[in-house]
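Peer 1: Pasting the sequence and the predicted model now:
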Amino acid sequence: MRMLFATTALVAASAAGAAQAQDVDLALLKAQIQALQARIDVLERQALVPTAPQPVSAPVAAAAPVIQTPPKPAPEPMRWENSPRFTDASGATFKLRGRILLDAVDAVAQRDGLADYHARELRARQLFLGVEGQNGRWGYRLEGGAVSGGAWGWDDAIIDYRLDKQTSLLVGNQKAASLEGLTSFKSITFMERGAYGDVIDAGYVLALQAVRTGTNWSLWGALQGDNINRTDAVGGYDPNQAVERMGATVRATWSPQLSDSDRLHLGAWVRRRDRGGETGFTYSAAANTAFRPQASSGATLFSTGAVGDGDTTLGLEAAWVHRALSLQGEAARIRVDRIGIDVNAALGGPNFDIVTAYASASWFATGETRPYNPNGSFGRIRVAHPLDRGGFGALEFAARYDYADFSDMAANGVAPLAAQTGLATAGTYRAVTLGANWYPYAYVRLSGNLTRARIDNRPIAGAQLDADVTVAQARLQLEF
């Protein structure tokens, strides 16, 4: 009985304690609610108090919106362009470049007064390796290799300083004239530049050059010496006159975009050259190939010999691109200041004029168009449907007519006709070339050319060295 009483008392005490604790919590919660209600009352009274009116001011123009310039994207450390182009954080670039051109050539020369000549050869037309890069305003391009099995030589060897986005100063081995001449050898339509390129001789020479380009125009100016691969100048006709040849070239182009699918190119250039103390300038041409059967057979087909003491050349350029169709042509007139008879009786004589020209057309059966560069040249073909994307590649068909006339070169009246070098082969040259190119990718090209040339020379001492030349060529080209 005592135990039951004690237990009952303990439970009652516990219940009383719990009830007392609950009363304390409720009192605390009630106090917090009252404080919160008082705070709300104060805020409501403040909201009802009227504010003093603000003085009316003149309307203020809206501030110009702040244009946030998007951050310049960081350069890609490495970008693939058929070889890697490396770029560091400062924007400086470096790229390895090169090309391999492998040819098969079959040439037949049917010559009046001489035995017919037949040549067939597999050869490396070009094996080139080089580098290019940019560091701030300074750029460089260096590329060289072996041509047709010859010794190593340099083509591009250029240091470029950019004054601004439109103007560059270039020093080194470079070109300055002709639409076909300034278009890279890798990107010309035909396998060779033909007689026009041979005759005008506007290849690589050491030069100081300024180039300014706009959206559809360009201006060129160059002071030129000799090719970088030549040895030191020696006296051509006087051992005490070891003075290198010099020249100057000015070129201008205009290329309006006639429509979304039409581009016109017009250009003109003029060049003045002087041989200095070197041997005279030679004017010659071969049938669409740097492989010259005339050299291998020991018989010259079309050449004036080294008769030029100096010359002045005026060249005109024109091209029109309409979608897959491209028309292109150039013409040049060369005024040759001939070497004096007192310098060399076999080469000397009166001054004369040379006329040379070509006209060509190409068409892409697969719809591509020739890309045009602002500096007045054509670039690498962009293949719309390459093989690796399930396409056929790009297929191009082309034709060209070449012409050159040396017949204004006259005898000097001093030396016997047969002794006057070049007179017997200073005639006229006409040729037609048919070509086809297949580009499975932008950097790979397979080409075929067929050239039929006719050379008409003047009769000298009862002989006339005319010739019909047929050249068939095929090429596999890869560049990077």
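Peer 2: Structure's in. What do you need?

Peer 1: Going by C-alpha atoms from here, please, whenever you check contacts or count neighbours.
Peer 2: Will do.

Peer 1: max-length helix in this structure?
Peer 2: helix 2-48 (DSSP state H).

Peer 1: Which residue ranges of the protein form helices?
Peer 2: 2-48, 179-182, 194-200, 293-296.

Peer 1: Tell me which of the ones you listed approaches T213 most closely.
Peer 2: With distances scored as CA to CA, the stretch of these nearest to T213 is helix 179-182 (14.5 Å).

Peer 1: so how far is the closest one off the chain centroid?
Peer 2: Relative to the centre of its chain, helix 179-182 is centred 10 Å away, using CA atoms, centre = their mean, to the nearest Å.

Peer 1: what do you get for stretch 331-340?
Peer 2: 30 Å.

Peer 1: my guess is A287 contacts A472, does it?
Peer 2: No - A287 is not in contact with A472 according to CA atoms under 8 Å; the separation is 10.1 Å.

Peer 1: which neighbours do those two share?
Peer 2: T451 (CA atoms under 8 Å, 6 or more residues apart in numbering).

Peer 1: Those two: which has the busier surroundings?
Peer 2: A287 (34 against 20; other CA atoms under 10 Å).

Peer 1: about what we covered before: make CSV from the helices of the chain and add mean neighbour count to it.
Peer 2: Formatted as CSV, those follow (neighbours: other CA atoms under 10 Å):
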stretch, mean neighbour count
helix 2-48, 10
helix 179-182, 22
helix 194-200, 24
helix 293-296, 15
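
Peer 1: Comparison target, given below:
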Amino acid sequence: MRNTPRLYVAIAAVLLAGPTYAADTVSNAELLKLIKAQAAEISDLKKRLAAVEHERPPTAATPSVASDTPATPGPNHDAQVEAAIADTRESELAVALARGTGGGGSSSNSVRWGRGGEAGPTFRSDDGYFSFKPNGRLLIDFTRTRGSSYDTRNISGAQITSARLGGEGTIGALGYHVEADFADNEVALRQTYLTYATKLFGHTAKFYLGNFLKDLGTEGSSESARVPFMLRNAATAVGQPVVSYFGMGAQMRVYGDNWHYSLSVNGNAPNSSTSGKNTDSTTYLTRAHWNPIKTSDGFLHVGSWYYYEKISDGVTSINNTPAIALDYNDNLAVSASSIANPTQDHGKGFELGGVFRNFWMMNEYGKRTIDSSTAESVSRHGSSFAAGWMITGEAPGFSSRSGSWKAVKVNHPVTSGGWGAFELAGRVDHYDYADAPRGGKGKSYTLGLNWYLNDWSRLMLNYIHWDTDNKVGSFQGPDTGNSIGMRAQVVF
């Protein structure tokens, strides 16, 4: 029988390879259980082999013309041999799974932890076609402000800045992401969208449909849990449109070796106050970045963005006053008179920075111009200069592929007996509303120390010296003070 040697080889492989491989990754009790299971399977294989040998036709005793040609097994004979070989392969697969590997000699696990710097499991089918990952985050802040000439600005407090729960996955080239955010005593959908990954003109491309984070500058396109400071910078905060960082719509992102380009059309976010009552505000946004220099030591980042927004009739006035120090203290802001009856606005921004080994630097500028049916156009400006140093030698968490902030890969995690990673960063932000009626100005200086315990958890300490000069509101005139913020976060 021609297939019999293959069967013997398969049995020998199970006998010799199984216990050796499994012993590296399983306990003695588990190994004993595995060996017993293999012994039972091999015993069954021997019985099948005996039955196959019994059914094989006897060899002719006298020479003949047909004796030079091996006997052709019958249909039942072939079926039993193939079944025995299939069972042997199943046994080999069981041994491979006991070792923590997939079938076919692959070294990938069907469940993997810590992908993308997030402390959550990723479940994946053996062929990689299906995947699912539960995810979320928890950000807890404590803040304290002193030195203001207004007592109501000198406040302290703690808050859960963000608590998100959700999940994401893929079905071949299709993907999905659902995430709800519990913050400020409200529940809001954040990253909730469908995706399709493909090639476009030979480049990697991804299409989004749903509610997603806009591609607005380096920090506006980054998750708040990934930026180096507890607050996004002035360029993004001042330049953002009415629909803010999230919005329902469609987006395309294309990636090259040293560049990326995005184009999106967005309406209101699901939790917008005007949704369901008026036509959405509609924003057309595009952004691109390029790395003219990119080596093993780092890269130079150049980027820009632009948007046009048709404002909903439900928006009767605009009076955004972004925080200049920390999220908790709503009294620390630059103010201006509200703009009544806005019809449209447009914004633009520029980015220049880069990474060199364990250092990074980023300059950003944002401008927003608002048009009204009853008043003249008003422009607002925001600029930021920031730099950082990974003291322990890790690469900064800024991505050359997307031009946004990602997780830091920690060389010596605390959870593995190391000291984690330390980052020292500084930033100067300017807020200029002087073009608006009774518009104010503000400036903040932030010094931050980040301790990355591992790839998915971080402790942050921010010290901010700020000053404002408001012409309207409860805190008029020059004022200055100091704020301290501390944050503990886990992303899973």
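Peer 2: Alright, I've got the coordinates. Because the structure is a prediction, the values reported are computed rather than measured.

Peer 1: Format the helices of structure 1 as a markdown table; extra columns: distance to M246 of structure 1.
Peer 2: As requested, these are exported to a markdown table (distance: least, CA to CA, whole Å):
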| stretch | distance to M246 of structure 1 |
| --- | --- |
| helix 2-48 | 93 |
| helix 179-182 | 19 |
| helix 194-200 | 15 |
| helix 293-296 | 28 |
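
Peer 1: N216 of structure 1: which of those helices is closest?
Peer 2: Nearest to N216 of structure 1 among the helices of structure 1 is helix 179-182 (14.7 Å), distances taken as CA to CA.

Peer 1: Relative to structure 2, which residues correspond to the closest one?
Peer 2: Under TM-score structural alignment, the match for helix 179-182 of structure 1 in structure 2 covers residues 218-221.

Peer 1: do stretch 26-35 of structure 1 as well
Peer 2: Going by TM-score structural alignment: stretch 26-35 of structure 1 matches no residues.

Peer 1: And the contacts of that stretch?
Peer 2: Contacts of stretch 26-35 of structure 1 (CA under 8 Å, 6+ apart): none.

Peer 1: can you check stretch 471-480 of structure 1 too?
Peer 2: With contact meaning CA under 8 Å, 6+ apart, stretch 471-480 of structure 1 is reached by 81-83, 96-108, 186, 191, 287-288, 443-452.

Peer 1: again, only this time at 6 Å
Peer 2: Residues from elsewhere that reach stretch 471-480 of structure 1 (CA atoms under 6 Å, 6 or more residues apart in numbering): 82-83, 97-107, 443-451.

Peer 1: quick one: the longest helix seen in structure 2 aligns where in structure 1?
Peer 2: Longest helix in structure 2, counting residues (DSSP H): helix 28-55. Counting by TM-score structural alignment, helix 28-55 of structure 2 pairs with no residue of structure 1.

Peer 1: Might you calculate how far that helix sits from the centre of the chain?
Peer 2: Distance of helix 28-55 of structure 2 from its chain centroid, counting by CA atoms, centre = their mean, is 47 Å.

Peer 1: again with stretch 149-162 of structure 1
Peer 2: Counting by CA atoms, centre = their mean, stretch 149-162 of structure 1 is centred 14 Å from the centre of its parent chain.

Peer 1: just stretch 124-131 of structure 2 next, same as before
Peer 2: So, by CA atoms, centre = their mean, the centroid of stretch 124-131 of structure 2 is 19 Å from its chain's centroid.

Peer 1: before we move on, what about stretch 189-209 of structure 1?
Peer 2: Taking mean C-alpha positions (CA atoms, centre = their mean), stretch 189-209 of structure 1 and its chain are 14 Å apart.

Peer 1: got the contact list for G120 of structure 2?
Peer 2: 113-114, 492.

Peer 1: now those: which count as buried?
Peer 2: Buried by 16 or more other CA atoms under 10 Å: F492, out of these.

Peer 1: with the contacts of G120 of structure 2 in mind, which one is nearest to T283 of structure 2?
Peer 2: Closest approach to T283 of structure 2 among the contacts of G120 of structure 2 (CA to CA): F492, at 31.1 Å.

Peer 1: what's the nearest residue to the closest one if we skip its chain neighbours?
Peer 2: In this structure, F492 of structure 2 finds its nearest non-sequential neighbour in A119, 4.1 Å apart by CA to CA, 6 or more residues apart in numbering.
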